[in-house]
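Chemist: Next input, structure requested:
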Amino acid sequence: MPPRRASLFVTCLVDLLYPEVGEASVALLEDLGVEVDFPEAQTCCGQPAFNSGFEEDARRVASGLLDAMESAEAVVSPSGSCTAMVRSHYVHLFHGTKDERRAEALAAKTFELTEFVVDVLGVDHLPGRWEGRVTYHDSCHGLRELGLTGQGRGLLAGIEGLELVEMARPEMCCGFGGTFSVRLPEVATAMADDKIAQSEETGADVIVSGDSGCLMHLAGRLSRTRSRLRPMHVATLLARARGLAPASR
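Modeler: Next comes the predicted model:
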């Protein structure tokens, strides 16, 4: 039996910048019969420190997430990147410590949102209506560490009026990469511009992704280049298409 209760791991970017993504995630899960709670003591997953080589600092931050999610039946996050941090790196991060078993347990029950809906709940069709042409950006961690490719696309395919058009290289990095975009801003900007050019070539109105970090990075360049493309999280689009969230904020 798939879990009918889930704790939302909202991530730093959603918590601080994109709360509507968290609200849309809750609305979608509850609409599918999942009871959702939000452990308020949850912390950052520790990825920025981990990726910068500060494992002790990352472990200290991540310990808070272990505590907050210990009693969860399942943990769901609207982020491939943060999910991948927990699933792929917590076992290494806590190896040989008193929290190693807890890290293994959390990794085993943590899922990205579309992955949870499709692969755990077994829902591969979400009817709804949304008019427009959409192109999909695969985030690096979601694609390369979690193997996410068809889940989000499959859910969008059930939306009446939505035309999904693939860009030339949907798997290509957008240039965000967390601290990468801070360390190498010129390279990150060039990569974002390339991704935007590919997206515009599809004639899409919206570029959709499952990671707010990618969308934040692209949004900055879209604004500066005055592109007509709009960035949107897959959870937000699905919730709006199903009438579970307002059309705009």
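Chemist: For the rest of this, base every contact and every neighbour count on C-alpha atoms.
Modeler: OK.
Chemist: give me every residue that touches I196.
Modeler: By CA atoms under 8 Å, 6 or more residues apart in numbering, I196 lies in contact with L218, L222.
Chemist: Name the helix or strand for it, please.
Modeler: Per DSSP states H and E, I196 falls inside helix 185-201.
Chemist: repeat for A68
Modeler: Per DSSP H and E, A68 falls inside helix 55-69.
Chemist: list the helices and strands the helix or strand just after that helix packs on?
Modeler: Next helix or strand after helix 55-69 toward the C-terminus (DSSP H and E): strand 75-77. Strand 75-77 is packed against strand 5-8, strand 110-112, with contacts defined by 3 or more CA pairs under 8 Å, 6 or more residues apart in numbering; DSSP states H and E.
Chemist: Save these as JSON lines, and put in distance to G147 and mean neighbour count too.
Modeler: Output for the helices and strands packed on strand 75-77, formatted as JSON lines (distance: least, CA to CA, whole Å; neighbours: other CA atoms under 10 Å):
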{"stretch": "strand 5-8", "distance to G147": "21", "mean neighbour count": "22"}
{"stretch": "strand 110-112", "distance to G147": "11", "mean neighbour count": "26"}
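Chemist: wait, which of these is closest to E200?
Modeler: Proximity to E200 (CA to CA) singles out strand 110-112 among the helices and strands packed on strand 75-77, at 27.1 Å.
Chemist: picking that back up, now the helix holding I196: how far from the chain's centre is it?
Modeler: 20 Å (CA atoms, centre = their mean, to the nearest Å).
Chemist: helices or strands up against the helix or strand following it?
Modeler: Later in the chain than helix 185-201, the nearest helix or strand by DSSP H and E is strand 206-209. When contacts are defined as 3+ CA pairs under 8 Å, 6+ apart, strand 206-209 sits against strand 128-136, strand 230-233.
Chemist: Residues contacting the helix holding A68, please?
Modeler: The contact list for helix 55-69 (CA under 8 Å, 6+ apart) reads 7, 39-50, 75, 93-94, 102-103, 106.
Chemist: Could you also give me the structure for this next sequence, so I can compare it with the first?
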Amino acid sequence: MKVEIFIPCYIDQFFPEIAFHTIEILKKANCEVHYNPEQSCCGKPAFLAGKTKTGRNVAEKFLNDFSEKGYIVTPSGSCTDFVKTFYSEMFENASLHNAYKNVNRNIFELSDFLVNVAGVTSFDAGLNAIAIVHEHCSFSKLKKESGHIRTLLKNVNGLVISEFNDDMCCGLGNQFSSEFPEMAETMAKRKLETALDKNAEIIISSDMTCLLHFRKIIEKENYPLQALHISEVLTSKN
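Modeler: A predicted model of the protein is given here:
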């Protein structure tokens, strides 16, 4: 199965290992992975910061960077949500309307693609730990994430999954953490302390933006927790 891979800008610049883990997983799922080195960003940072013209220009480039016909897989729930939710606002009845429709239909977050398209849920991974799953709020509202991640994690040898009692945001919230840093930190601490109360050693998510926010607080407060992307877990070995 041929897939095109979209590596979000922040992963490309700060967490390239997530891209390599994603490629490794897709190859194990019998996918032929194609990467366009000219790709850059989906437009989310600029658009949600109020730079709508810049965001739309970047989004147009995104549409032109992919073939429209094949699957597009990305290790980011938030970028997937942005394309599926906001591109309709940008491109409805525009010249790129058909391109948007095709990309909207074909783009998948990694765990969603593995479970519902590739049909591969076991990767011979192993991790002896108690973990808890954090769902990126914009993606989980589409009811797209929780079941997929848990389907994959139940096949990780040695991993025990605990659960949050609510779906509270980590506090990052696009521009929220920049405008209200103290409140954003309080929200992250509450989430992390809940994880510790449930004896979790690892917090797992499909989105590195949330995990970056968690990692900053974990380091600052010296919490005995790791924040790992789903791709890191699926490529781990005991």
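Chemist: So which residue is dead centre in structure 1?
Modeler: What sits nearest the mean C-alpha location of structure 1, by CA atoms, centre = their mean, is S79, with 2.1 Å.
Chemist: Would you mind finding the match for it in structure 2?
Modeler: Aligned by TM-score structural alignment, S79 of structure 1 pairs with S76 of structure 2.
Chemist: now do K195 of structure 1
Modeler: Alignment note (TM-score structural alignment): K195 of structure 1 maps to K191 of structure 2.
Chemist: Neighbours of the closest residue to the residue nearest to the centre of structure 1 other than its chain neighbours, how many?
Modeler: Distances taken as CA to CA, 6 or more residues apart in numbering put D211 closest to S79 of structure 1, at 4.8 Å, once the chain neighbours are dropped. Neighbours of D211 of structure 1 under the rule other CA atoms under 10 Å: 27.
Chemist: got it, and T179 of structure 1?
Modeler: 14.
Chemist: my guess is H137 of structure 1 meets A168, correct?
Modeler: No. H137 of structure 1 lies out of contact with A168 (CA atoms under 8 Å); the separation is 10.6 Å.
Chemist: between those two, who's got more neighbours?
Modeler: H137 (24 against 13).
Chemist: So the closest residue to I23 of structure 2 other than its chain neighbours: helix, strand or coil?
Modeler: Closest residue to I23 of structure 2 apart from its sequence neighbours, by CA to CA, 6+ apart: V33 at 6.9 Å. Three-state call for V33 of structure 2 (DSSP: H, G, I helix; E, B strand; the rest coil): strand.
Chemist: Aligned against structure 1, show me the partner of V33 of structure 2.
Modeler: Using TM-score structural alignment, the equivalent of V33 of structure 2 in structure 1 is V36.
Chemist: contacting residues for its match?
Modeler: Contact partners of V36 of structure 1, counting by CA under 8 Å, 6+ apart, are R5, A6, S7, L8, V26, L29, E30.
Chemist: what about the aligned residue in structure 2 for the third one, distance to G158 of structure 2?
Modeler: The one in question is S7 of structure 1. If you follow S7 of structure 1 across to structure 2 using TM-score structural alignment, you land on E4. Taking CA to CA, to the nearest Å as the measure, E4 of structure 2 and G158 of structure 2 are separated by 32 Å.
Chemist: same question, L26 of structure 2
Modeler: Distance, L26 of structure 2 to G158 of structure 2, using CA to CA: 22 Å.
Chemist: Pick out whichever of these two has more residues nearby.
Modeler: L26 (23 against 16).
Chemist: Which residues are in contact with the more buried one?
Modeler: L26 of structure 2 is in contact with E32, V33, L114, counting by CA under 8 Å, 6+ apart.
Chemist: ok, it to F20 of structure 2 distance?
Modeler: The gap separating L26 of structure 2 from F20 of structure 2 is 10 Å, by CA to CA.
Chemist: Check K101 of structure 2 too.
Modeler: For K101 of structure 2, the distance to F20 of structure 2 (CA to CA) stands at 28 Å.
Chemist: swap in I218 of structure 2?
Modeler: Distance from I218 of structure 2 to F20 of structure 2, by CA to CA: 25 Å.
Chemist: how about S231 of structure 2, what's its partner in structure 1?
Modeler: Aligned partner of S231 of structure 2 by TM-score structural alignment: A235.
Chemist: What is the helix or strand that contains its match packed up against?
Modeler: Element membership of A235 of structure 1, judged by DSSP H and E, is helix 234-241. With contacts taken as 3+ CA pairs under 8 Å, 6+ apart, helix 234-241 of structure 1 sits against helix 19-31, strand 128-136, helix 150-157.
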